[in-house]
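Novice: Here is a sequence together with a model predicted from it:
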Amino acid sequence: MMYRKTRIALCFALCTAGAAQAASTTELVIATVNNRQMIEMQKLTPQFEKSHPDIKLKWVTLEEGALRQRVTTDIATQGGQFDVMTIGMYETPIWGKKGWLKEFKPDAGYDVDDLLAPIRAGLSANGKLYAAPFYGESSFTMYRADLAQAVGASLPEQPTWEQIRAFAAKVHNPGKGLYGVCLRGKPGWGDNMALLSTMVNTFGGQWFDMGWKPQVDSKAWHDAISFYLDLMKKYGPPGASANSFNENLALFAEGKCGVWVDATSAGTSVADPKFSKVADKVAFAKAPIAVTPKGASWLWAWALAIPGATKKEEQAQRFINWATSRDYVQLVAKESGWIAVPTGNRASTYDRAEYQQVSRFGQMERKAILAANPDDQTLPKSPYTGVQFAAIAEFQAIGLAVGQQLGAALAGKVSVAQALKTGQTAADREMRKGGYYK
């Protein structure tokens, strides 16, 4: 009888302890994008939960456009669906100034001075850091060195868009499943417009003049977009109007693209033999230029931020400190190799001998990020900050509207002239609504 009572008492104690532990566990809901680096972070969830037993992670992983829509709606309505959001250099300073985000608070060992200066500045407002960079990027050119040798073509360290077209023409062989060039075509201010804004910049254009009047229907825009459409229709893959970063990454890694201009963060994938069939055949060059080198390569960071509506700030701060720390870089290197670590955020990563040994693109990425100037990105003077976007609240709607028109033009549904005229009208309407002019 005594034995039975003892067992019951022990069971009660264990069950009570288990219930108490469950009750003390906090679930963090994290909204993130379905890029490879974020998928890697999710795989390391057990590592975080082991070192933080009072926190459980719940992931909401979305395609880029869907993510932006969900987090924008949630933050604007103070919905409180998420405790950590993956956002970028466009949203962070705007939302930080509005008081929609909690200030990021680095812990004692974080070393905030190790963050690359342009990335840190782009995630700050009023002298406060409102998001921590998970990874940062500029843009550059990736191309098949083996194909270049086979056809007697070459690309210099600083190619022009004309040289990109000439290279694409020489290697284009759709009969064998090889397309000369892969570029973003999917509509969205952060999808096709990320690339096309840099093309407009280097062709001598801008989003707005000094009076905030949209310039979408200008000669520079016509030149840039006409060049892009001609290039893609002659040498791009079929269905390109549905392709953004991940789709083009898959095509290039499968050996189906001769040249690809996109984010420097792609380097960790295309040069990784575990992911890319052409890892040993890839060469890298700077982003292409045309009339001017200004604004030819973009500046971006996918960053982790805490929405103001969360009731779990303390736990969210701990997670972000973990996911954007030097120790996290070391963890990824241990689990997946140095080629897979997130870059574009910390200077120390580029200085590591282990990273330098496996990365043929890393120093080019760092130079591109450090050289980017969001305050002097266009040939004519512009009133806005941002390379591939304008850091004003109205830009999200404008960029989407113009991106949809240019996606339709790529799909052959409208002409360049009609697309730009419609885009100009949409931009003008938003700017008038915003009170920039009457």
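Specialist: Thanks, I have the structure now.
Novice: make it CA atoms for all contacts and neighbour counts henceforth
Specialist: Fine.
Novice: Just give the closest residue to residue 104, not the sequence neighbours.
Specialist: Nearest residue to residue 104, sequence neighbours excluded (C-alpha to C-alpha, 6 or more residues apart in numbering): residue 130, at 5.1 Å.
Novice: what's near enough to touch the one you found?
Specialist: Taking C-alpha atoms under 8 Å, 6 or more residues apart in numbering, we find residue 130 in contact with 92, 93, 96, 101, 102, 103, 104, 123, 124, 305, 306.
Novice: Which residue, neighbours along the chain excluded, lies closest to the second one?
Specialist: The spatially closest residue to residue 93, leaving aside those adjacent along the chain, is residue 125, at 5.0 Å (C-alpha to C-alpha, 6+ apart).
Novice: right, and the one you found touches residue 96 too?
Specialist: Yes - contact criterion C-alpha atoms under 8 Å: residue 125 and residue 96 qualify, at 6.2 Å.
Novice: alright, now check it against this:
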Amino acid sequence: MKTCFTPALMASAIALSTAATAATTVTIGTVNNGDMIRMQELSNEFEQSHPDIKLDWVVLEENVLRQRLTTDIATNGGQFDVMTIGLYETGLWGERGWLTELDNLPASYDVDDIFPSVRDGLSVHGKLYALPFYGESSMTYYRKDLFEKAGLSMPEQPTWEQMREFAKTLHKPDQEQYGICLRGKAGWGENMALVTTLANAFGARWFDESWHPEFTGPEWTKAVEFYTDLLGNYGPPGASSNGFNENLALFNSGKCAMWVDATVAGSFVTDESQSKVSNDVGFALAPKEVTEKGAGWLWSWALAIPATSDSKDAAREFVTWATSKEYAGLVEQKFGITAIPPGTRLSTYRNDAYMNAAAFAKTTLESLKRANPNDPTLKPVPYSGIQLVSIPEFQSIATQVGKLISGALSGNMPVAQALKSAQSVSEREMKRAHYIK
């Protein structure tokens, strides 16, 4: 059968072909966390309203993403138009001119609605270089049903010593119930995020006021010995391989009596569609010990446009949409009000409907209020950052230290040896960068 094309049909076909040819591709590098996967699922809404823009997704595990993005931007690779980065990278990369300033945002975006601590962390000299997709501190998740059955009571902010006693009581490995789940997977943003806040609580710091590392000091020694003992005795098997996603899966399957991690997990552990324990989860502040300074971290996964992008206008359209109030409304419509990306907008926490529906919201808000990257430790320090140190060398140093501490957790080396090596690695890198002689 011969197809007959009318002039109208021909014109329509040509228009469609032209539009497809003219579409600008925006390549997005992002992390495989639940909120980002939701963003990818909802991105067809953006493409429908922006037919001239095509989104190309590169979704990676956290450590891999960081390595790929860092390599790409440092070498002017130009592979990505949108990068999912955080408070650490934004300040350093923005200062070096590697990111595109995000100015002249529409009034409806309401920049003043962003949490000041998050907005400041994504700015350089008062100018935004990334827009926050979500913000987080860390907090304690626990099984209210198991606590009640054991006659235990969780304080508003437990100490780490109390957490050990709780874990000891609730650890029943023969029933696949583990006393506590914590990050053990090596990485400066994986195990070292948790370990650094634990060390802060024990009075430790990465560097003294003259930039000398302190890993062989009594505070770090006590903190890491405590961490490896706690997780080694009362954690799940193979804990040194578990990061955020692995522990979230363990907690949601009912295998963790307690879990200390990012506040962003709140909407996932209370989601009946993915959590077997959604109705039994309690929330407390991240544990303290000799101090509560630096006990809970501060982070934001944010969307930035590298200076090497050749699709900056289209990329700006996307990052503005994905971090807007309108996007939050779309998430609420599709996934429910408790799934709104947390920790970025003040208006979210002024919304009574959200606060009443999200059992974790009050603890998230209090955790964010307490997190102070400019006063992160018991003793004075020359740096800002709670679970990180805002210097370019930190990523390399902390990656190496993370591997050593993960090795101690898995039993491959004694804690003392791991910390001695951490001290050596840190001193070498700080001397090379001329912080110390």
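Specialist: Nice, thanks for sending it over. Predicted model only: the values in this text are computed from it and were never measured.
Novice: How close are the two chains, by TM-score?
Specialist: With the length set by TM-score structural alignment, normalised by the length of structure 2, the two chains reach a TM-score of 0.98; 435 aligned residues with a C-alpha RMSD of 1.3 Å.
Novice: hmm, back to that, from the contacts of residue 130 of structure 1, which land in helices?
Specialist: Members of the contacts of residue 130 of structure 1 lying in helices (criterion: DSSP state H): 92, 93, 96.
Novice: Neighbour count: residue 125 and residue 96 of structure 1, which is higher?
Specialist: residue 96 (23 against 17; other C-alpha atoms under 10 Å).
Novice: What does the more buried one correspond to in structure 2?
Specialist: Residue 96 of structure 1 maps onto residue 94 of structure 2 when the alignment is built from TM-score structural alignment.
Novice: Tell me how far that match lies from residue 314 of structure 2.
Specialist: Remark: distance between residue 94 of structure 2 and residue 314 of structure 2 (C-alpha to C-alpha, to the nearest Å) = 20 Å.
Novice: Next one: the residue nearest to residue 93 of structure 1 from residue 110 of structure 1, what distance?
Specialist: Taking C-alpha to C-alpha, one finds residue 125 of structure 1 at 20 Å from residue 110 of structure 1.
Novice: got it, and residue 320 of structure 1?
Specialist: For residue 320 of structure 1, the distance to residue 110 of structure 1 equals 10 Å [C-alpha to C-alpha].
Novice: ok, now residue 389 of structure 1?
Specialist: Relative to residue 110 of structure 1, residue 389 of structure 1 is positioned 30 Å away (C-alpha to C-alpha).
Novice: Likewise for residue 13 of structure 1?
Specialist: Distance, residue 13 of structure 1 to residue 110 of structure 1, by C-alpha to C-alpha: 40 Å.
Novice: Pull up the aligned stretch in structure 1 for stretch 64-76 of structure 2.
Specialist: On structure 1, the counterpart of stretch 64-76 of structure 2 by TM-score structural alignment is residues 66-78.
Novice: and residue 389 and residue 110 of structure 1? which has more neighbours close in?
Specialist: The neighbour comparison of residue 389 of structure 1 against residue 110 (other C-alpha under 10 Å) goes to residue 389, with 25 against 16.
Novice: Using the three-state scheme, assign that one.
Specialist: Of the three states, residue 389 of structure 1 takes coil under DSSP: H, G, I helix; E, B strand; the rest coil.
Novice: ok, for residue 402 of structure 2, nearest residue in space, not its chain neighbours?
Specialist: Per C-alpha to C-alpha, 6+ apart, closest to residue 402 of structure 2 is residue 186, 4.8 Å.
Novice: same check, this time on residue 173 of structure 2
Specialist: Closest residue to residue 173 of structure 2 apart from its sequence neighbours, by C-alpha to C-alpha, 6+ apart: residue 236 at 7.8 Å.
Novice: how much space between residue 267 of structure 2 and residue 281 of structure 2?
Specialist: The value you get for residue 267 of structure 2 to residue 281 of structure 2, if C-alpha to C-alpha is used, is 11 Å.
Novice: next one: residue 376 of structure 2
Specialist: Distance from residue 376 of structure 2 to residue 281 of structure 2, by C-alpha to C-alpha: 28 Å.
Novice: ok, the two, which is more surrounded?
Specialist: residue 376 (26 against 22).
Novice: residues near the residue lying closest to residue 99 of structure 2 once chain neighbours are set aside, how many?
Specialist: Nearest non-adjacent residue to residue 99 of structure 2, counting by C-alpha to C-alpha, 6+ apart: residue 306, 4.4 Å away. Residues lying near residue 306 of structure 2 (other C-alpha under 10 Å) number 29.
Novice: Test my guess that residue 306 of structure 2 contacts residue 81.
Specialist: Yes - counting by C-alpha under 8 Å, residue 81 is a contact partner of residue 306 of structure 2 at 6.3 Å.
Novice: Going along the chain, name the helices of the stretch 251-400 of structure 2.
Specialist: With DSSP state H, counting those that start in this stretch, the ranges of helices along the stretch 251-400 of structure 2 come out as 266-269, 312-322, 325-335, 346-349, 352-357, 361-370, 394-409.
Novice: Can you lay out these as a markdown table showing distance to residue 276 of structure 2 and mean neighbour count?
Specialist: Output for the helices of the stretch 251-400 of structure 2, formatted as a markdown table (distance: least, C-alpha to C-alpha, whole Å; neighbours: other C-alpha atoms under 10 Å):
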| stretch | distance to residue 276 of structure 2 | mean neighbour count |
| --- | --- | --- |
| helix 266-269 | 8 | 23 |
| helix 312-322 | 30 | 20 |
| helix 325-335 | 18 | 16 |
| helix 346-349 | 27 | 16 |
| helix 352-357 | 18 | 14 |
| helix 361-370 | 20 | 20 |
| helix 394-409 | 28 | 22 |
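Novice: Rebuild those as TSV, extending it with distance to residue 45 of structure 2.
Specialist: Output for these, formatted as TSV (distance: least, C-alpha to C-alpha, whole Å):
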stretch	distance to residue 45 of structure 2
helix 266-269	22
helix 312-322	10
helix 325-335	9
helix 346-349	22
helix 352-357	23
helix 361-370	27
helix 394-409	36
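Novice: And those: which comes nearest residue 190 of structure 2?
Specialist: With C-alpha to C-alpha, the closest approach to residue 190 of structure 2 among the helices of the stretch 251-400 of structure 2 belongs to helix 394-409: 8.2 Å.
Novice: Mean deviation, that closest one versus structure 1?
Specialist: Helix 394-409 of structure 2: mean distance to aligned residues in structure 1 after superposition is 0.4 Å, counting by mean C-alpha distance after the TM-score superposition for structure 1.
Novice: contacts for that helix?
Specialist: Outside helix 394-409 of structure 2, the residues that touch it by C-alpha under 8 Å, 6+ apart are 184-188, 191-192, 224, 228, 231-232, 239-240, 388, 413-415, 418-419, 421-422, 425-426, 429.
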